[in-house]
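*Asks:* After the sequence you'll find the predicted model.
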Amino acid sequence: MENKWVRAALPALLIHGSIGTVYAWSVFKQAIADDIGTTVPNIEWAFSIAILFLGLSAAALGHFVERDIKKSALLSTLFFVVGMIGTGISIHQKSLLGIYFFYGVIMGIGLGIGYLTPVKNLMLWFKDNKGLGTGLAVAGFGLAKMIFSPIMISLQLNVGLWQMFVILGGVFAIMMLIGVILIKKPADWQEKPLENKFKPLKLIKTPNFIGIWLMFYLNITAGLAIISQEKDILMGLKTNSGSAIFSVAAITIIVSVDAFFNAAGRVGFASFSDRLKDRNTIYRVIFIMSLIMALSAYLLPDQATLMPIVIVSTFFLINAGYGGGFSALPPLLADRFGMHAISKIHGMTLTAWAAAGLSGNQLASFIVHGLGMDYKMVFIVIAVLYAIAFIISMTLVDSKQTLVE
């Protein structure tokens, strides 16, 4: 069938729904540390390395994705599945370096290629609603955690930790290979050679690229700073008598609903940007909304009746804005730089994700554990980050198209 749902939306969901399970990291990181006899901080580096190589591989292989999306989808499948199975074998062998290599480097490369592959295709098929198209793709990335987290927990309990990675490697191989078979560019789109050689240095010197990169980086850093602390913050909320406000079961539900808001934000904000004269406006909405929520959580007294509601609402809306920042990015880049080199430009912008993956979690950990401050200080720090991002969106990012061919 030659339609946008079969050739673009479904393969995007299959590919992103597989690689998006990287965000289920918290489900098994403690189990890995216990199983191989190391600490969680040591294991955490595997996730950081994966996000680092996601950004680096996306930047380096954007040209490959431009040329042939079927081959790039297949290569992504190969790296991601080998990374999953290799991680399981490394756990079985008690090898921390093996986990770094397979989960971090190999799987990270699969993540970068796989993340880029469906995006341009969706914007070509959904040419009148580019935001909706990219929102559908990255919604799969956000929903993967919600769908597969309980499956991962069940597999750990019933078949074992390293076996879980091997089994899921097989499942994801099937899902992603179906995506490889289905994915196809529209018949009326012909890839044309760039009139001039693509010049990355020219791109990174443009105010638009600098501004968009910084906005994207700050939004991810602020989002990760909160997302990484959600469980601890909720467990720390107490009643006047000193008892916990949220049970473990309630916290589990809240974190699951977070994943829904993340996915909803990816579809909602990007789709809404289709109706705007300037897509940059959607980022300003995200930054102001997140800034207001972070300040509310910081300023409200700990024992205020509304505190639990404000904290949970802040989590939900920051998650929505975090997800929306990802899905609104490719259409914004297409508006500013054109479609012909969009995979290369998108890949280079994703280096901001790589950088934020190394700084977001560490920022919150440094504030709470390194400096010994209250968790509320995280809210005021990210409020400042959102304010800076808003100023950048108002000054550096203009509405002019700058072709870098």
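*Replies:* Received it, and whenever you're ready, just let me know what you need.
*Asks:* can we go C-alpha only for contacts and neighbour counts from here?
*Replies:* Noted.
*Asks:* Grab the nearest non-local neighbour of M215.
*Replies:* A389 (5.0 Å; CA to CA, 6 or more residues apart in numbering).
*Asks:* likewise L78?
*Replies:* Looking at L78 with CA to CA, 6+ apart, the closest residue is G110, at 7.3 Å.
*Asks:* tell me what the helix or strand harbouring the one you found is packed against?
*Replies:* Take DSSP states H and E as the rule and G110 turns out to sit in helix 107-125. Under the contact criterion of 3 or more CA pairs under 8 Å, 6 or more residues apart in numbering; DSSP states H and E, helix 107-125 touches helix 10-19, helix 40-67, helix 69-92, helix 130-158, helix 329-337, helix 342-349.
*Asks:* The longest one: which residues count as buried?
*Replies:* In this case it means helix 130-158. Residues 130-149, 152, 155-156 are the ones in helix 130-158 that count as buried (16 or more other CA atoms under 10 Å).
*Asks:* And the next helix or strand after that helix, what's buried?
*Replies:* Downstream of helix 130-158, the next assigned helix or strand under DSSP H and E is helix 161-182. Buried residues in helix 161-182, counted by 16+ other CA under 10 Å: 161-169, 172-177, 179-180, 182.
*Asks:* now do stretch 353-367
*Replies:* 353-365, 367.
*Asks:* In JSON lines: these, plus secondary structure and distance to V82.
*Replies:* Shown next, in JSON lines, are these (DSSP: H, G, I helix; E, B strand; the rest coil; distance: CA to CA, whole Å):
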{"residue": "W353", "secondary structure": "helix", "distance to V82": "23"}
{"residue": "A354", "secondary structure": "helix", "distance to V82": "21"}
{"residue": "A355", "secondary structure": "helix", "distance to V82": "25"}
{"residue": "A356", "secondary structure": "helix", "distance to V82": "25"}
{"residue": "G357", "secondary structure": "helix", "distance to V82": "22"}
{"residue": "L358", "secondary structure": "helix", "distance to V82": "24"}
{"residue": "S359", "secondary structure": "helix", "distance to V82": "27"}
{"residue": "G360", "secondary structure": "helix", "distance to V82": "28"}
{"residue": "N361", "secondary structure": "helix", "distance to V82": "27"}
{"residue": "Q362", "secondary structure": "helix", "distance to V82": "28"}
{"residue": "L363", "secondary structure": "helix", "distance to V82": "31"}
{"residue": "A364", "secondary structure": "helix", "distance to V82": "32"}
{"residue": "S365", "secondary structure": "helix", "distance to V82": "31"}
{"residue": "I367", "secondary structure": "helix", "distance to V82": "36"}
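*Asks:* ok, and here's another one to check against it:
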Amino acid sequence: MENKWLRAALPALLIHGSIGTVYAWSVFKQAVADQIGASVPEVEWAFSIAILFLGLSAAALGHFVERNIKKSALLSTAFFVIGMIGTGISIQQKSLIGIYIFYGVVMGIGLGIGYLTPVKNLMLWFSDNKGLGTGLAVAGFGLAKMVFSPIMMALQTHVGLWQMFVILAGVFAVMMLTAVALIRKPLEWHEQPLVHRFNPMALVKNTNFIGIWLMFYLNITAGLAIISQEKDILTGLTQTGGTMAFSVTAIATIMSIDAFFNAAGRIGFATFSDRLKDRNTVYQLIFLMSLIMVLLTYFAPQTSTVEIIVIVTTFFLINAGYGGGFSALPPLLADRFGMKAISKIHGMTLTAWAAAGLSGNQLASFIVHGLGMSYQVVFGAIAMLYTVAFLISRFVVKATRTIIE
């Protein structure tokens, strides 16, 4: 059967629905630290390294994805599954270095290749609605956290932490190998060799690319600063004895709803961008929405029902804008630079994700654990990041098209 849902949408959801579990990090980071006898800031580096290698591998292997998406899907599966198993064994052996290597480096490479693999394919199958296509491609990242966060918490309780990684590695292997079997570009599409060797320096010198890279980086940094700390923030509100305390089940439910908003934002914002004269406008909407919410959180009265309602709502909308920033990116790049080398250009832009992986959750961790300040300060810091991102989107990124080969 040859249709876009079977050959593009379903494989994308299976791949991203597996690798997207990287965003369930806050569900088990404390448990990892406790089990291996390390501090949370030390363990946090595993997540940062994973996002770093996601971006680096995407930038380095964009050409490989362009040539053969079946092979790239298979390679992503191998790295991701081996990384999961190695992480479980490293936890069992109480090896922090092993966790850095397997969760950070090995799994991170699988993340980068797997993230790129379905994107161009969906834009080809959904050529008239590229935003919808890429929204479907990366919605799995949000859905993964929503579906697997409660499963991870249950597995930790009933079978153990390191066993959870090994069991889920088997589940993800089945999901991703099914995607390998299904994924294929449209029969009428034939990859044309580049007339000239792809010149990354031409891209790096392009003002639009610089602006897009910077606003993408700032959106991820701000989002990660919140997303990586959600469980800790909710637990802290509970421990302070406010007017509303959250049980473990309630926290898991809120985080699952966060993930739903993340997935909905990926589909919603990207699809909405299909209807805009300039897709860059959707980023301005994302940054304004996010800025308003973090300012409301920063100035909300503390230890009150209002504060808790505002914080939870902020989680939901930050997740939506964070996800939307990812899904609207490939069609924006296609509009500015064409489709011919889109996987390579997209891969280079994802180096912003790599950089943000080192700054996002580390920023929040430094403010809270390093400086001993409250999470309120984190919201104030990311408000400044969203302000700068909006200004870049508004005044730096222009509606000009440059074909780069």
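*Replies:* Cool, the structure landed. Note that the structure is predicted; figures quoted are calculated from it, not measured.
*Asks:* Quick check: TM-score for this pair?
*Replies:* Superposed pair, TM-score by TM-score structural alignment, normalised by the length of structure 1: 0.95. Supporting alignment: 404 aligned residues with a CA RMSD of 1.8 Å.
*Asks:* quick one: the residue nearest to L78 of structure 1 and M84 touch, right?
*Replies:* No: if you go by CA atoms under 8 Å, G110 of structure 1 and M84 don't touch, sitting 10.2 Å apart.
*Asks:* helix, strand or coil for the residue of structure 1 most remote from its centre?
*Replies:* In terms of distance from the mean C-alpha position of structure 1, S241 ranks first, at 38.8 Å (CA atoms, centre = their mean). Under DSSP: H, G, I helix; E, B strand; the rest coil, the three-state class of S241 of structure 1 is coil.
*Asks:* residues in contact with the closest residue in space to I99 of structure 2 that isn't next to it in sequence?
*Replies:* Excluding the flanking residues, the one nearest I99 of structure 2 by CA to CA, 6+ apart is T87, at 5.2 Å. Under the criterion of CA atoms under 8 Å, 6 or more residues apart in numbering, the neighbours of T87 of structure 2 are G98, I99, F102, Y103, W162, F165.
*Asks:* what's the distance between A389 of structure 2 and F261 of structure 2?
*Replies:* A389 of structure 2 sits 21 Å away from F261 of structure 2, taking CA to CA, to the nearest Å as the criterion.
*Asks:* what does H369 of structure 2 give?
*Replies:* 28 Å.
*Asks:* T77 of structure 2 now?
*Replies:* Distance from T77 of structure 2 to F261 of structure 2, by CA to CA: 26 Å.
*Asks:* which one in structure 1 is aligned with D274 of structure 2?
*Replies:* Under the alignment (TM-score structural alignment), D274 of structure 2 maps onto D274 of structure 1.
*Asks:* quick one: contacts for G86 of structure 1?
*Replies:* Taking CA under 8 Å, 6+ apart as the test, what G86 of structure 1 contacts is G98, I99, F102, Y103.
*Asks:* give me the number of residues near A187 of structure 1?
*Replies:* 8 (other CA atoms under 10 Å).
*Asks:* and what of F64 of structure 2?
*Replies:* By other CA under 10 Å, neighbour count at F64 of structure 2 equals 16.
*Asks:* Please verify my assumption that it contacts S72.
*Replies:* Yes: between F64 of structure 2 and S72 there is a contact under CA under 8 Å: 6.9 Å.
*Asks:* Let me know the distance separating T314 of structure 1 from Q362 of structure 1.
*Replies:* 20 Å.
*Asks:* Equivalent analysis for K376 of structure 1, please.
*Replies:* In terms of CA to CA, K376 of structure 1 sits 16 Å off from Q362 of structure 1.
*Asks:* now swap in A387 of structure 1 and tell me
*Replies:* 20 Å.
*Asks:* N42 of structure 1 too?
*Replies:* Relative to Q362 of structure 1, and taking CA to CA, N42 of structure 1 is found at 13 Å.
*Asks:* With G114 of structure 1 as the reference, name the closest of the helices and strands packed on helix 107-125 of structure 1.
*Replies:* Within those, the stretch nearest G114 of structure 1 is helix 69-92; the backing value is 5.0 Å (CA to CA).
*Asks:* Just give me the mean distance for that closest one relative to structure 2.
*Replies:* On superposition with structure 2, the mean distance recorded for helix 69-92 of structure 1 (mean CA distance after the TM-score superposition for structure 1) is 1.1 Å.
*Asks:* That helix to helix 40-67, inter-axis angle?
*Replies:* 160 degrees (axes from the mean of the first three to the mean of the last three CA atoms, to 10 degrees).
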